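Novice: Have a look at this prediction, sequence included:
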Amino acid sequence: MGVWSNLCSVVSSACSVISSVASSIGNSVVKSATSIVSLGVSLAAKVTDAIRSVGVSLGIIRPEDSLEELGEKAILSEKKPEDFDSINEYIDHLNNNVPFDKDKFDRLDDKELLARSSIGASITLKGINEKLDTVVTPEFMATVASQELETKEIVSTIKAYKENDLKLEDYDLYLNDELTLDETTKHSSALVEAYQKLEPELSIEEIENKVMGLSN
């Protein structure tokens, strides 16, 4: 009970930290960051890692970038994402023009670090959406992070859904068999297409079995 209570306290406190800096980071980042934190400490960490990996693979952030530090710089910056033509320009601004106190940063506690990593992940997610011209939600990232999909599988799934005019928010419904037969077929076809591009050496039967296994 004590551990559970402490985890809930960290999540609640991190949400409060994010709300308190809304004027610095903008409402869209606040909403997404709060959604990430609300997943809980363990899943939020997986989602943040997944977003970071996708962000690096698409060139949104650099391999050496820390999402916690990105979040800290966003809090300290006088400019928000809306002040720039692209998220990449905003991230460049944070990296090049916003200094921060490393000693002070190193003394931050768990709730403050959770808030900052979620803010950094939210900013990166905005960059991913901008780059792929789609709407990837924290909830979708939570699903694929829980599945432990590889970065290339996540990106291919996002692209396949966009190319087939499918909503990523329905991916979880597909996995839980909560769509109509017609919709389920559309999702299956899109995913088979995605995995065929990823693993062209596999037979269609092997690909179909792999896609069927996603919902297990």
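Specialist: Perfect, thanks for sending it.
Novice: C-alpha from now on. contacts and neighbour counts both.
Specialist: Will do.
Novice: In the chain, which helix is the longest?
Specialist: Among the segments of the chain that qualify as a helix by DSSP state H, the longest is helix 110-132.
Novice: contacting residues around that one?
Specialist: Defining contact as C-alpha atoms under 8 Å, 6 or more residues apart in numbering, one finds that helix 110-132 is touched by 10-11, 13-15, 17-18, 29-30, 32-34, 36-37, 41, 44, 48, 51-52, 54-55, 58, 60-61, 67-72, 74, 86-88, 135-137, 159.
Novice: cutoff 7 Å now
Specialist: Contacts with helix 110-132, where a contact means C-alpha atoms under 7 Å, 6 or more residues apart in numbering, come from 10-11, 13-15, 17-18, 29, 32-33, 36-37, 48, 51-52, 55, 60, 67-68, 70-72, 87-88, 135-136.
Novice: so what's Val41 up against?
Specialist: For Val41, counting by C-alpha under 7 Å, 6+ apart, the contacting residues are 7, 11.
Novice: quick one on the thing from earlier: show me which positions of the longest helix of the chain end up buried.
Specialist: In terms of neighbour count (16 or more other C-alpha atoms under 10 Å), helix 110-132 has its buried residues at 111-128, 130-131.
Novice: quick one: the next helix or strand after that helix to helix 110-132, angle?
Specialist: For helix 110-132, the succeeding helix or strand toward the C-terminus, using DSSP states H and E, is helix 138-146. With axes from the mean of the first three to the mean of the last three C-alpha atoms, to 10 degrees as the basis, helix 138-146 and helix 110-132 are set at 100 degrees to each other.
Novice: ok so, going back, can you select the buried ones from the contacts of helix 110-132 in ChimeraX?
Specialist: If you want just the buried ones from the contacts of helix 110-132 in ChimeraX, going by 16+ other C-alpha under 10 Å, the selection is:
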select :10,11,13,14,15,17,18,29,32,33,36,37,48,51,52,55,60,67,68,70,71,72,87,88,135,136
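Novice: In helices, which of the contacts of helix 110-132 fall?
Specialist: Counting by DSSP H, the members of those that fall within helices are 10-11, 13-15, 17-18, 29, 32-33, 36-37, 48, 51-52, 55, 67-68, 70-72, 87-88.
Novice: here comes the other one, which I'd like you to weigh against the first:
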Amino acid sequence: MGLFSVISAVSSALGSPAVGGVIATGISWLLGSPATIVSEIAKTLDIFKENDRPEHLGQAMEQMDKKPEDFDSINEYIDYLREGIKSGEVKLIRNLSDSEKTSYTYDVTALGIKAIDEKYQLQTSAEFWGTMGGKFQEGKITPDEINKILEISSKNSVSAENVVNYINGNGMTGGQRASGVADVIEDGLIAANPNMSDEEIRSRFNKLLGK
């Protein structure tokens, strides 16, 4: 099924096991703050719409016949899911248990991550979203700032891995320079906060790094 293909691919990329929409051990990091961030970024990029409901899209992923690989983009696949819901082809179960809602939230969040990666031609990871989720929860970064950092990372060929490496105080990989990664993060903060002064941006940058 399309669900299995997407979740297996995303979970493999993120280093987290999942099968057929069932949440597996060790992937609870994707829920809570990371799910909120992914949802907000996906809405900004017009991947998800304001009236999209994870439990509806998740059920469509289970019931519709076509797979993500049948489409040129994840956005087209999501449009296909929406059409299945709108036409009534997807038989929605309204009274879902909490565990079912959680499972669908995971499925759709994973789908959103894959669409964001596709948009920016980046490969994000469990560590990236987990770190950003923690920083968001602490009030040190917003979804818009994360989105701008991803956008500028893509334009400057800086990996998402090195963005999170820099934030966590780890070494760079792939020959990228720490100074270049720092510039990308700072430029992302500036792009998301055009009215902030240089001093305010520097303060926000330092808080993000825990300084």
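Specialist: Nice, thanks for sending it over. Computed from a predicted model, the values in this text were never measured in an experiment.
Novice: Point to the residue nearest the middle of structure 1.
Specialist: Closest to where the C-alpha atoms of structure 1 average out (C-alpha atoms, centre = their mean) is Ile51, at 3.8 Å.
Novice: To which residue of structure 2 is it aligned?
Specialist: By TM-score structural alignment, Ile51 of structure 1 lines up with Val38 in structure 2.
Novice: how near is its match to Leu30 of structure 2?
Specialist: Note on Val38 of structure 2: its distance to Leu30 of structure 2, by C-alpha to C-alpha, to the nearest Å, is 9 Å.
Novice: same question, Arg94 of structure 2
Specialist: For Arg94 of structure 2, the distance to Leu30 of structure 2 under the criterion C-alpha to C-alpha works out to 24 Å.
Novice: quick one: which of these two has more around it?
Specialist: Set side by side, Arg94 of structure 2 and Leu30 show more neighbours around Leu30, with 22 against 8, by other C-alpha atoms under 10 Å.
Novice: which residues does the more buried one contact?
Specialist: Tyr106.
Novice: at 8 Å what do you get?
Specialist: Contacts for Leu30 of structure 2 were tallied using C-alpha under 8 Å, 6+ apart; they are 106, 109-110, 126, 129-130.
Novice: Next, format the residues you listed as a markdown table and append distance to Asn193 of structure 2.
Specialist: Formatted as a markdown table, the contacts of Leu30 of structure 2 follow (distance: C-alpha to C-alpha, whole Å):
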| residue | distance to Asn193 of structure 2 |
| --- | --- |
| Tyr106 | 30 |
| Thr109 | 26 |
| Ala110 | 28 |
| Ala126 | 26 |
| Trp129 | 21 |
| Gly130 | 23 |
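Novice: Looking at the residues you listed, which one is closest to Ser179 of structure 2?
Specialist: The closest of the contacts of Leu30 of structure 2 to Ser179 of structure 2 turns out to be Trp129 (C-alpha to C-alpha; 22.1 Å).
Novice: and that closest one, what is it in contact with?
Specialist: Counting by C-alpha under 8 Å, 6+ apart, Trp129 of structure 2 makes contact with 30, 34.
Novice: which residue lines up with it in structure 1?
Specialist: Taking TM-score structural alignment, Trp129 of structure 2 has Met141 as its aligned residue in structure 1.
Novice: same question, Val181 of structure 2
Specialist: If you follow Val181 of structure 2 across to structure 1 using TM-score structural alignment, you land on His187.
Novice: Hmm, that match is touching Lys167, no?
Specialist: No: taking C-alpha atoms under 8 Å as the definition, His187 of structure 1 is not a contact partner of Lys167, at 9.5 Å.
Novice: So for the two, which sits in the more crowded spot?
Specialist: Using other C-alpha under 10 Å, the more surrounded residue of His187 of structure 1 and Lys167 is His187, with 24 against 14.
Novice: roughly how far apart are the more buried one and Ile119 of structure 1?
Specialist: Noted for His187 of structure 1: a distance of 31 Å to Ile119 of structure 1, by C-alpha to C-alpha.
Novice: before we move on, back to that, find the residues that touch each one of His187 and Lys167 of structure 1.
Specialist: With the criterion set as C-alpha under 8 Å, 6+ apart, the overlap between the contacts of His187 of structure 1 and Lys167 is Tyr161.
Novice: Look at the closest residue to Gly2 of structure 2 other than its chain neighbours and say how many residues are nearby.
Specialist: Nearest-residue entry for Gly2 of structure 2: Lys67, 3.8 Å, with adjacent residues in sequence omitted and distances by C-alpha to C-alpha, 6 or more residues apart in numbering. As a burial measure, Lys67 of structure 2 scores 17 neighbours (other C-alpha under 10 Å).
Novice: and stretch 39-49 of structure 1, how far from the chain's centre?
Specialist: Between the mean C-alpha location of stretch 39-49 of structure 1 and the chain-wide mean there is a distance of 10 Å, by C-alpha atoms, centre = their mean, to the nearest Å.
Novice: show me the contacts for the residue nearest to Ala126 of structure 2 when sequence neighbours are not counted.
Specialist: Distance criterion C-alpha to C-alpha, 6+ apart; nearest residue to Ala126 of structure 2, sequence neighbours excluded, is Leu14 at 4.9 Å. By C-alpha under 8 Å, 6+ apart, the contact set of Leu14 of structure 2 is 124-126.
Novice: Dump those into a markdown table; add distance to Ala191 of structure 2 as well.
Specialist: Putting the contacts of Leu14 of structure 2 into a markdown table (distance: C-alpha to C-alpha, whole Å) gives the following:
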| residue | distance to Ala191 of structure 2 |
| --- | --- |
| Thr124 | 21 |
| Ser125 | 23 |
| Ala126 | 25 |
